[in-house]
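Colleague: Predicted model and sequence follow; I will ask about them next.
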Amino acid sequence: MRPIYLDHNASSPIDPDVLEAMRPHWLAPGNPDSRHGFARGPRRALEEARETVARVLNADPSGVIFTSGGTEANNLAVLGLSGRRRPGHLVTSPIEHPAVAEAVDLLEREGFEVDRAAVSADGRVDPDAMADRLRPGTRLATLILAQNETGVIQDVGRLADRAGRLGVPVHTDAVQAVGRIPVDFKRLGVASLAASAHKFHGPVGVGVLLVRPGIEPEPLLFGGGQQKGRRPGTQAVALAVGLAAALERWDREREERTRRWAVLRDRLERALVDGLGREAVVRTGPDDPSARLPQTVHVGFPGVDPDGLLMQLDLLGVAASFGSACASGSSRPSPILVAMGVPGDRLRSSVRFSFGATTTAAEVDEAAVRIVEAVRRAAGNLGQR
């Protein structure tokens, strides 16, 4: 039985062409910050990568900060823009990825006052309700651009517009959005934005934080002047080149990818309903498909044993996820679904299926057959208890 990988929101395999673009930089000597001839090639490659990222995401090249991934980029924004040396006030949402939520929790333990806005049953946060919590002296507001579990897209631009009138910077975690939907940094109007290469067929171990001109996050690391001291340390040229190459390929293929993904998403959802019945499959998120990521399917199977379902999916060769891979070691129900008020019979049996650039219609059709079988087996095992 050929395994089917439907967990691209956790990590997507590296594009072979991206790997080839990186290869020369793994083999070449030279630190891009050295002052000799061997540094010229790496330095030029690094700056070209920075310019590519800025062009595709519509940012200023001077505001492109390469990091080790989305977690570091989010931590740098939240901790670096909050002015943590003196406690203050933050506004956030209850649907943030742990990379943001746990950084906010840390600030709260250090004395910050944190307002957490509510989320609707369909997974959307009201940006006006968040903006209403802003006040003079609010240091930062955070709102994820596309929720990593449910795939629900948030109206970050609306929040940034209102926050901007009060001079409050907004950070958005766009790790699940970049490479899946068009993202325009300047149009969003946020102060900072995080992304990660391995979500869009780039290498693991590199991400980026975009910052608006005039925004200077306090560094988390110390020991060098690289990247204007905002993220010191020897820069990984090959990884930066890989991120830029993957992002550039996404940019070339964005229309075809998003169109095909949306077709596959709807196809899988219909196949599950056809195979199990409408009452047995509950889709998470708004009815409007444009308000959800085109390559993410999040559905609940009421009354199905979650442990049995996960085991059956694995036995049948379908890779999926019950939530964020960054919280996979936890036995607690997803805090995102809890915040949405998802009832108990769906809380632990909701599954995320996510596609990548290489996912085919044949794979989705076969996956649907296997998922239906896995749900039936898991439901049968529950009935025997």
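Modeller: Good, I have the coordinates. Nothing here was measured: the structure is a model prediction, and the numbers come from that model.
Colleague: CA atoms for contacts and neighbours, from now on please.
Modeller: Fine.
Colleague: where do the helices sit along the stretch 51-200 of the chain?
Modeller: 70-81, 98-109, 127-132, 156-165, 185-188 (DSSP state H, counting those that start in this stretch).
Colleague: most packed of these?
Modeller: helix 70-81 (a mean of 25; mean count of other CA atoms under 10 Å).
Colleague: Mind listing residues that contact it?
Modeller: Residues outside helix 70-81 that contact it (CA atoms under 8 Å, 6 or more residues apart in numbering): 67, 99-100, 103-104, 107, 139-140, 171, 173, 175, 192-196, 206-209, 216-220.
Colleague: which of the residues in the longest helix seen in the chain are buried?
Modeller: When the chain is parsed with DSSP state H, its longest helix is helix 237-276. For helix 237-276, a neighbour-count test (16 or more other CA atoms under 10 Å) marks 237-251, 254, 257-258, 260-262, 264-265, 268-269, 271-273, 275-276 as buried.
Colleague: Show me what that helix packs onto, helices and strands only.
Modeller: helix 16-27, helix 40-57, strand 296-300, helix 361-383 (3 or more CA pairs under 8 Å, 6 or more residues apart in numbering; DSSP states H and E).
Colleague: The longest one versus helix 237-276: what angle between them?
Modeller: I take that to be helix 361-383. Between the axes of helix 361-383 and helix 237-276, defined by axes from the mean of the first three to the mean of the last three CA atoms, to 10 degrees, the angle is 60 degrees.
Colleague: also this one, for the comparison:
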Amino acid sequence: MTEHIYLDNAATTPMDGKVVEVISKEMANDFGNASSQHAFGRKAREAVDHARDTLAQSINAKPDDIIFTSGGSESNNTAIFGTVRTRSDVGKKIITTKIEHPSVLNPMKRLEEEGYEVIYLDVDESGHISLDQLKEELTPDTILVSIMAVNNEVGSIMPLEEIGRLVAPTNAYFHVDNVQGYGNIEVDVEKMHIDLLSTSAHKINGPKFLGFLYERDGINVSNLLLGGEQEKKRRPGTENVPAIAGFGVAVDEESKIDKQKLQAKYSQLQQIILNNLDDAKIEYEINGAITGNVSHHVLNLWLKGVNTYSALTNLDLAGFAVSGGSACTAGSLTPSHVLMAMYGEDSPRIAESIRISFGRFTTEDDVVKFSQALVKMCQRLTDK
């Protein structure tokens, strides 16, 4: 029977056993509606408030600034559309980057159709923006700057503190898609002058279909949904108490881990793969970088002469889960917009690259087995 090894943690992560335990407990025992005034409701509210406090502490925010959502996509859409709905009288210019997640890029396309000017910042071959270009584009009619913390395909970390300092004195709000950075790097909303920030629980070994939007006190962007009084009237709907409690546990477990040590572990795992490829004289190049301002949980490789679809199929049959890029686009075999932005639309990398991504539960043994299988596959598919 084939052993299955999971190396696609940038797409989603396995749920922590402690998270599963608390979710099961809450589902069985604390079924009350957190908005109800009786004892059942108060008990559920206590679980929600405890989790909210934990999440707020993780980014140096106030509990009241945390709004629970269904995940990163809803948080990003709320931040973007909510900002333009309340600030169109200030201006109609928005700044983002060419390598954002589809849940940012697709709202931007919609806003362009509605007459907004959207500037897409270029990135270099390491996946980083130019602060000089950002400075040039920041004009008085700019109402929003939306830039991700960590790119989900190549791991590049954006200079959030420097961006925050540039945006703070302007008319624009600063929104950060922190879905891929949450749990992998330290983000401080005060230090980085962040006004809006999106996260997703399933990227940090928590439950799917849950996240939060941080909204700095006084920002008050327009909400997408209308309904009841939940989440300060910002996000109506009965709270998913078990999942929220589980999210709190996931963040609490993640907060116990030193981020630098975690990154060092991921860097070592990257090196195992690269060393095996080098020893076997496999022709490859790294997409992006593995030194400098990057998160090492992602390793994106151009396997020269190996078609992405063939690589994914062969590795899957061998028991290894990796991807060709973002989980939101890979299923349709859409060429990576990230790699196109970095290397050009005609680059052979676009059709010959795979993404390997690690998580807290990835072991060295997993990666050794994978690297050996990767070498054999490359040799077979290139007849070398």
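Modeller: Received the coordinates, thanks. Treat the numbers as computed from the prediction; the structure is a model and nothing was measured.
Colleague: circling back to that earlier point, of the contacts of helix 70-81 of structure 1, which qualify as buried by neighbour count?
Modeller: Among these, those classed as buried by 16+ other CA under 10 Å are 67, 99-100, 103-104, 107, 139-140, 171, 173, 175, 192-196, 206-209, 216-219.
Colleague: mind checking how far residue 300 of structure 1 is from residue 51 of structure 1?
Modeller: Relative to residue 51 of structure 1, residue 300 of structure 1 is positioned 42 Å away (CA to CA, to the nearest Å).
Colleague: right, I mislabeled it, should have said residue 58 of structure 1
Modeller: 10 Å.
Colleague: neighbour-wise, which of the two wins?
Modeller: Legend: neighbour count by other CA atoms under 10 Å for residue 58 of structure 1 and residue 51, higher for residue 51 (19 against 16).
Colleague: Map the more buried one across to structure 2 for me.
Modeller: In structure 2, the residue matched to residue 51 of structure 1 (TM-score structural alignment) is residue 53.
Colleague: dump the residue contacts of the closest residue to that match other than its chain neighbours.
Modeller: Closest residue to residue 53 of structure 2 apart from its sequence neighbours, by CA to CA, 6 or more residues apart in numbering: residue 63 at 5.2 Å. Residue 63 of structure 2 makes contact with 52-53, 55-57, according to CA under 8 Å, 6+ apart.
Colleague: Would you quantify the distance from whichever residue in structure 1 pairs up with residue 63 of structure 2 to residue 179 of structure 1?
Modeller: With TM-score structural alignment as the criterion, residue 63 of structure 2 lines up with residue 61 in structure 1. Distance, residue 61 of structure 1 to residue 179 of structure 1, using CA to CA: 19 Å.
Colleague: Equivalent analysis for residue 281 of structure 1, please.
Modeller: In terms of CA to CA, residue 281 of structure 1 sits 28 Å off from residue 179 of structure 1.
Colleague: residue in structure 1 matching residue 264 of structure 2?
Modeller: In structure 1, residue 264 of structure 2 lands on residue 259 (TM-score structural alignment).
Colleague: er, residue 367 of structure 2 actually
Modeller: Aligned partner of residue 367 of structure 2 by TM-score structural alignment: residue 364.
Colleague: Also residue 143 of structure 2?
Modeller: In structure 1, residue 143 of structure 2 lands on residue 139 (TM-score structural alignment).
Colleague: got it, and residue 245 of structure 2?
Modeller: So residue 245 of structure 2 corresponds to residue 241, using TM-score structural alignment.
Colleague: Please report how far that match lies from residue 94 of structure 1.
Modeller: 34 Å.
Colleague: sorry, back to before: which one's more surrounded, residue 281 and residue 179 of structure 1?
Modeller: residue 179 (28 against 21).
Colleague: So the more buried one is in contact with residue 200, correct?
Modeller: Yes. Checked against CA atoms under 8 Å, the pair residue 179 of structure 1 and residue 200 is within contact range at 5.2 Å.
Colleague: so what sits against both of the two?
Modeller: Contacts common to residue 179 of structure 1 and residue 200, judged by CA under 8 Å, 6+ apart, are 247, 250.
Colleague: Can you give me the distance of residue 93 of structure 2 to residue 352 of structure 2?
Modeller: Taking CA to CA, one finds residue 93 of structure 2 at 36 Å from residue 352 of structure 2.
Colleague: ok, these two, which is more surrounded?
Modeller: Using other CA under 10 Å as the criterion, residue 93 of structure 2 and residue 352 rank with residue 93 on top: 24 against 20.
Colleague: residue in structure 1 matching that one?
Modeller: Per TM-score structural alignment, residue 93 of structure 2 is aligned with residue 89.
Colleague: Same question for residue 77 of structure 2.
Modeller: Using TM-score structural alignment, residue 77 of structure 2 sits opposite residue 75 in structure 1.
Colleague: Distance check, its match against residue 98 of structure 1.
Modeller: For residue 75 of structure 1 relative to residue 98 of structure 1 (CA to CA), the value is 10 Å.
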